[in-house]
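> predicted structure and sequence below. I'll ask about it afterward.
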Amino acid sequence: MRYMMLLRLDPAKAPTEGPSEELMTEMGKLLEDMTKAGVLLDTGGLRPTDEGTVIRQVAGKQTVLDGPFAEAKEVIGGYALIQAKSVEEASQWASRFLAIHGDEWEITAEVRQVDEPA
């Protein structure tokens, strides 16, 4: 089964200088472990919201909003698409993602199974 891990954070509570070199090294090791285990399908970090766009549709009318999104208390900072046997296994990988961020980051991983045709 495929699982999407959405990594959410509060930009106001993240280090202003972004990820440290140490964190990026640890992330590289984790991604290597995931690749060797055969679970990693895709992963990536996302650019800041001031470089993004939101398109909302209400009652058939679309509105385009350019970032930054001041009302956002949490944003998706990255994602990983993995192949796992269960939500428990996927959650263990997500837990490792969070752990390498240490105490400096307030970060949440949402783990959801990808809905696929039967």
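Everything's here; your move.
> contacts, neighbours, all on C-alpha from now
Noted.
> this protein: helices as residue ranges?
Using DSSP state H, the helices found in the chain span residues 21-37, 87-99.
> for Y3, find the nearest of these.
helix 87-99 (6.7 Å; Cα to Cα).
> structure two is appended below for comparative analysis:
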Amino acid sequence: MRFLTIYRPESGVEGGMPSPEHMAAMGRLIEEWTAKGVLISTEPLTPRDQGARLRLADGAFTVTEETVRAGGFAFLNAGSKEEAIEHCKTFLKVAGDGTCEIRQILEFAPQPA
């Protein structure tokens, strides 16, 4: 199963540069998970004031220049939601205080022709 995880830091500057020690610890975790086939992809995100949120209602678009706080995302392989939760616990121990939202990616079976 594949999961999207979104990390929201508890404090600190979004989009800021972490310490070299923190970067090294994150690098080790990324290498380990990539080698094990757990990590599909991960990227940090810019601060929310550099994002935009679009809404379409009654044919009209509204653009809000600020989005929800998020430090980054990852796509993970896990055998179950419980396993994904355990991966996120490991991640949070490295990343620091914050929240990880976990959402399973729906996988549709091909329909016969």
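All right, it came through fine. These numbers were taken from a predicted model, which means no experiment stands behind them.
> so after superposing, what's the score?
Taking TM-score structural alignment, normalised by the length of the second structure as the basis, the two superposed chains have a TM-score of 0.83; 108 aligned residues with a Cα RMSD of 1.9 Å.
> with mean neighbour count added, can I get the helices of the first structure in a markdown table?
A markdown table is the format used below for the helices of the first structure (neighbours: other Cα atoms under 10 Å):
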| stretch | mean neighbour count |
| --- | --- |
| helix 21-37 | 13 |
| helix 87-99 | 16 |
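> got CSV for those helices, with distance to T108 of the first structure too?
Shown next, in CSV, are the helices of the first structure (distance: least, Cα to Cα, whole Å):
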stretch, distance to T108 of the first structure
helix 21-37, 16
helix 87-99, 7
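> G78 of the first structure touches L9, doesn't it?
No - counting by Cα atoms under 8 Å, G78 of the first structure stays clear of L9, with 9.3 Å between them.
> quick one, which of the two is more surrounded?
Between G78 of the first structure and L9, counted using other Cα atoms under 10 Å, the more crowded position is L9 (19 against 16).
> what's the spacing between that one and T25 of the first structure?
Noted for L9 of the first structure: a distance of 20 Å to T25 of the first structure, by Cα to Cα, to the nearest Å.
> likewise S86 of the first structure?
Taking Cα to Cα, one finds S86 of the first structure at 28 Å from T25 of the first structure.
> ok, A37 of the first structure next?
Taking Cα to Cα, one finds A37 of the first structure at 19 Å from T25 of the first structure.
> could you tell me where stretch 88-95 of the first structure falls in the second structure?
Under TM-score structural alignment, stretch 88-95 of the first structure corresponds to residues 82-89 of the second structure.
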